[in-house]
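Sequence below, structure please.
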Amino acid sequence: MEQKQLEYLLKMNKVYKHILDKIDVGIHAVSEEGKTIIYNKKMRDIEGMSIEDVLDKNLLEVFSFDENSNSTLLEALRKGTTIQNAKQTYYNNKGKEITTINDTFPFLEGKTLMGAIEIARDVTKYERLVRENLHKKSDTKYTFDSIIGSSPELEEVIEASKRAARTSSSVLITGETGTGKELFAQSIHNGSPRSARPFISQNCAALPDSLIEGLLFGTKKGAFTGAIDRKGLFEQAEGGTLLLDEINSLNIALQAKLLRVIQEKTVRRVGDTRDVPVDVRIIATINEDPVSAIAEGRLRKDLYYRLSVVSLFVPSLKERKSDIRDLAVFFIEKYNSLFGMSVKKMDEEVLRLFLAYDWPGNVRELEHIIEGSMNVMDHEEVLSYRHLPIQFRSKPRVSGEKAPAPKAERLLIQSGKPIKPFDDYMKEAETYYLKKALQQHDFNITQTAEALGMSRQNLQYRIRKWDIRKE
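Next up is the predicted model:
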């Protein structure tokens, strides 16, 4: 072979390897002897193996299969036939279960069989979630009595949620991460006539679109090789409530299918031609401004209208700081029970720090801070500053001091004149501007929105956000 040809082959080999490692499906090829000759990065990720574990080794030395299951690669190699869309469950050399959907082909040179190649899509997580959802009982432990706090901001949402519990209308719960949106969803379910029926929760961001469709709507036997008749979450939640968490993470095309199910109250399994009637109440959550999500293409406007028959806005912790003491006491009691400890309280310095902090992670962050603090305590009865996690102690405070100043006094001094923090100023400016515009149009939402050049939904969201009322 000439030098140029050799260099060309070496170069192309690198190109092929680069392509194989970049594509988002697993590629596994074996020689006619059943030994691995190609094993790309995606396949290594799916199976949790290194290339040294598999390359140039017989498949049966590395992987194990159930008694009634065979390797689709070896099957294609033995029979010389193509196997398409086949589900396969097997185990790696550490005993980890793996489930894939495979297209497997023998490859020949002329009439001589040279080996087989498999293209695999990972469905391990999907299969596990399906099993969990099929076998789990409703564990809706939260009711309205579980919600800690007595601030006016929180009480208002609780009252609105209790009213929503009386009906079967769809609910959209908006709130920052960690504010307790699922707690409200469970409370609505448990306070409703559907409380004896299933409550099923699914995070829409937890799975890729290719898997969540089958999980939500179910599958029909024959949709792909190995597929069985399986109920989706809608059918599993029959008569009860389905919580779709982070609805804005769902693919726009799937949002359209979801809208059809909600409107028509029927669901069609993947691969089926028959519609199944379903009676399910939908509660959805979103961790951002719905108007922004619609404007930026993450949420369909028609789905938003359908879901937001009842709209609830869970306040952030920084908007209800008067609840911090009660929440802290609750979490101390919780971890006393879990850790077998007897912490009686936190000192005032810790409370001042908690009140001075903005809590971007909200109630969940507060719980984690207290859990972390109690992990380093010994037999002390008071949670003090030295027990707080170092990463929390080093975080900036609202006022830059340990003790927070009252909100009205949190001013910066420049040239002897008080200047409000930017966020406070913008809130007051926007509230004043919207109030004036609404007053000019006698609080007619449609006319005011048109005059301001914004949508009715955007204006209504801001009215609720800033609690603007007709005086």
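
all contacts plus neighbour counts: C-alpha atoms, from now on.
Will do.

Which parts of the stretch 251-400 of the chain are strands?
Here the stretch 251-400 of the chain has its strands, by DSSP state E, counting those that start in this stretch, at 266-268, 275-277, 281-286, 310-313, 345-346, 382-383.

Tell me which of those strands sits most buried.
Among the strands of the stretch 251-400 of the chain, ranked by average contacts under mean count of other CA atoms under 10 Å, first place goes to strand 281-286 (a mean of 25).

compare with the first, here's sequence two:
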Amino acid sequence: MLPEMPAVYKQLIDKLDAGIHIVDRNGQSLIYNEKMSQIEGMDKDEVLRKNIMDIFLFASEEDSRLLQALKHGRSFRSERQTYFTFKGKEITTVNDIFPIEVDGVRAGAVEIAEDITKLERMTRRKRQDNLRFTFERIVGESIQLKETVQRARQASRTASAVLLYGETGTGKELFAQSIHSESPRAAGPFIAQNCAALPESLIEGILFGSVKGAFTGASGQTGLFEQAAGGTLLLDEVNSLSTPMQAKLLRVIQEKTVRRLGGTKDVPVDVRIIAVLNEDPLTAMQQGRLRPDLYYRLSVVSLAVPPLRERPRDIPLLSNFFISLFNERFQLNVAGLSKETEALFNDYEWPGNVRELEHVIEGAMNIIHHAGSIEPHHLPGHMRLRMLKEDIRASEPAAFEQKPLKEHLEDSERTYLKETLRRTNGNVTRAANILGMSRQSLQYRLKKLQIYRSDTADS
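Sure, this is the predicted structure:
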């Protein structure tokens, strides 16, 4: 047993500018000074003579450094620890923890703590500010986009769950980050997890955490729900989770508590959920990929992010934005899109949406000269091929006309070349640039296909 501490020593310990917490060999609190009371927001009578596991929300005894020092004689130096009191308050400290021995017998353990909770939050906020998008950074003037932004701004005022859905590449995570940035939780963490990227066997441990020994190789870890406490947790492609896993997720969201894999205690979590789907949620429910009860819980606020083909007026704005971005990144001075490229962009359906547009421009600026404009021959081959096929398809008669293959190919090529010359007002040099061939080669093809120079004008 630890001997009773004289009153004078207790007074001295209370004056120290470091948190002191001492437990006896049974894990019950004997000493809890004023500084530790301030750090953890608990009164002494809420702590003294009570067991560690009743005071703090540890999933198991292995999460408590004090109990590890007490039971196994381990010492910890400058150990950073984040934990929750029974009141749900999150604390981050740097601790020195070591066992106390009396006459060669382990009689207790002591923790000396320095509070870094505010510093941790400031660091977390700065880190998030550097990474985070805001509504001001969402590029577009179309009515569809503006309406979505307005609804997202309104949703950012509360902590209700939000469901974002739309095609791949439309910028759903950008909206999620913007909602978080403008919410009262902006100082808290923003953690994003693509559920489809997780193997089924590891999903529960990653989301909810695990205790040591819960499964083979488990070392004990906090889950994403605990890590996102006080902030926002973005769950992308929740429809990829199995039905049993969706049921567990629903329970956590409803109860606002999480139980680590292999643990026995429920830990309260204060987290805002933003769920993301890359398909219409009604379709996902009808086809059994999304539980209806989970959908209704997640879709307190439901936002559809429009695809790029439905907001064509945003294509020039986004193109200029990405060109400026990569000009700075690549130290270039590209002026913009040529008229031909702009016309091609407006005719293209953009199945990959804004992400595809960004990658197309980045790819073009990797092969362009220091200055100038992005021309059609700078674009990826699949875009040029797709446009060629669409032009050929548009030129084909409604009724199929049987003819030799060579003649059919010549007619298709003739139609395509004439259309290209029409778009360039008969300028052979510009047409050759669009087609990705030399001027001399184009002139040869024009002569062979009997597209006479009288129909064209040269530069």
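
With distance to Gln186 of structure 1 as added columns, please give the strands of the stretch 251-400 of structure 1 in CSV.
Supplementary listing: these in CSV, determined by distance: least, CA to CA, whole Å:
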stretch, distance to Gln186 of structure 1
strand 266-268, 24
strand 275-277, 24
strand 281-286, 10
strand 310-313, 14
strand 345-346, 29
strand 382-383, 31
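
For Ile332 of structure 1, find the nearest of those strands.
Minimum separation from Ile332 of structure 1 across those (CA to CA) falls at strand 345-346, 7.5 Å.

Structure 2: matching residues for the closest one?
Using TM-score structural alignment, strand 345-346 of structure 1 lines up with residues 336-337 of structure 2.

Mean deviation, the matching stretch versus structure 1?
Taken over the aligned residues, the distance from stretch 336-337 of structure 2 to structure 1 averages 1.1 Å (mean CA distance after the TM-score superposition for structure 1).

for structure 1, which strand is longest?
The longest strand of structure 1 (DSSP state E) is strand 97-109.

from the middle of its chain, how far away would it be?
On the basis of CA atoms, centre = their mean, to the nearest Å, strand 97-109 of structure 1 sits 31 Å off its chain's mean C-alpha point.

what does it contact?
If you take CA atoms under 8 Å, 6 or more residues apart in numbering as the criterion, strand 97-109 of structure 1 is touched by 46-47, 72-73, 76-77, 80-92, 113-124, 127.

Of the strands of the stretch 251-400 of structure 1, which is nearest Ala206 of structure 1?
strand 281-286 (14.0 Å).

other SSEs contacting that closest one?
Under the contact criterion of 3 or more CA pairs under 8 Å, 6 or more residues apart in numbering; DSSP states H and E, strand 281-286 of structure 1 touches strand 171-174, helix 181-190, strand 241-245, helix 301-307.

got these as CSV, with mean neighbour count and distance to Thr285 of structure 1 columns?
Shown next, in CSV, are those (neighbours: other CA atoms under 10 Å; distance: least, CA to CA, whole Å):
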stretch, mean neighbour count, distance to Thr285 of structure 1
strand 171-174, 24, 5
helix 181-190, 24, 7
strand 241-245, 25, 5
helix 301-307, 17, 10
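
right, and those - which one's nearest Ile324 of structure 1?
Among these, helix 181-190 comes nearest to Ile324 of structure 1, with 17.2 Å by CA to CA.

the inter-axis angle of that closest one versus strand 241-245?
Inter-element angle recorded for helix 181-190 of structure 1 and strand 241-245: 170 degrees (by axes from the mean of the first three to the mean of the last three CA atoms, to 10 degrees).

Next SSE downstream of helix 181-190 of structure 1?
Per DSSP states H and E, helix 181-190 of structure 1 leads on to strand 199-203 as the next helix or strand towards the C-terminus.

And that following strand against structure 2, how far off on average?
Following superposition, strand 199-203 of structure 1 is found to deviate from structure 2 by 0.2 Å on average (mean CA distance after the TM-score superposition for structure 1).

dump the residue contacts of the alignment partner in structure 2 of Asp245 of structure 1.
Using TM-score structural alignment as the criterion, the counterpart of Asp245 of structure 1 in structure 2 is Asp236. Taking CA under 8 Å, 6+ apart, we find Asp236 of structure 2 in contact with 192-196, 275-277.

mind redoing it with 7 Å?
Asp236 of structure 2 is in contact with 193-195, 275-277, counting by CA atoms under 7 Å, 6 or more residues apart in numbering.

Quick one: buried ones out of the contacts of strand 97-109 of structure 1?
By neighbour count, with 16 or more other CA atoms under 10 Å, these hold 46-47, 72-73, 76-77, 80, 82-92, 115-124, 127 as buried.

okay, and stretch 20-28 of structure 2 goes to which residues in structure 1?
Counting by TM-score structural alignment, stretch 20-28 of structure 2 lines up with no residues of structure 1.

and what of stretch 188-195 of structure 2?
Under TM-score structural alignment, stretch 188-195 of structure 2 corresponds to residues 197-204 of structure 1.

now swap in stretch 274-288 of structure 2 and tell me
With TM-score structural alignment as the criterion, stretch 274-288 of structure 2 aligns to 283-297.

Next, the buried residues of that stretch.
Residues of stretch 283-297 of structure 1 classed as buried: 283-287, 290-291, 293-294 (neighbour count, 16+ other CA under 10 Å).

of those, closest to Gly178 of structure 1?
Asn287 (9.2 Å).

May I ask you to confirm that that closest one is in contact with Ile173?
No - in this structure Asn287 of structure 1 lies outside contact range of Ile173 using CA atoms under 7 Å: 8.5 Å.

remind me, longest strand of structure 2?
Looking across structure 2 with DSSP E, the single longest strand is strand 90-102.

okay, it sits on what stretch of structure 1?
Per TM-score structural alignment, strand 90-102 of structure 2 has no counterpart in structure 1.
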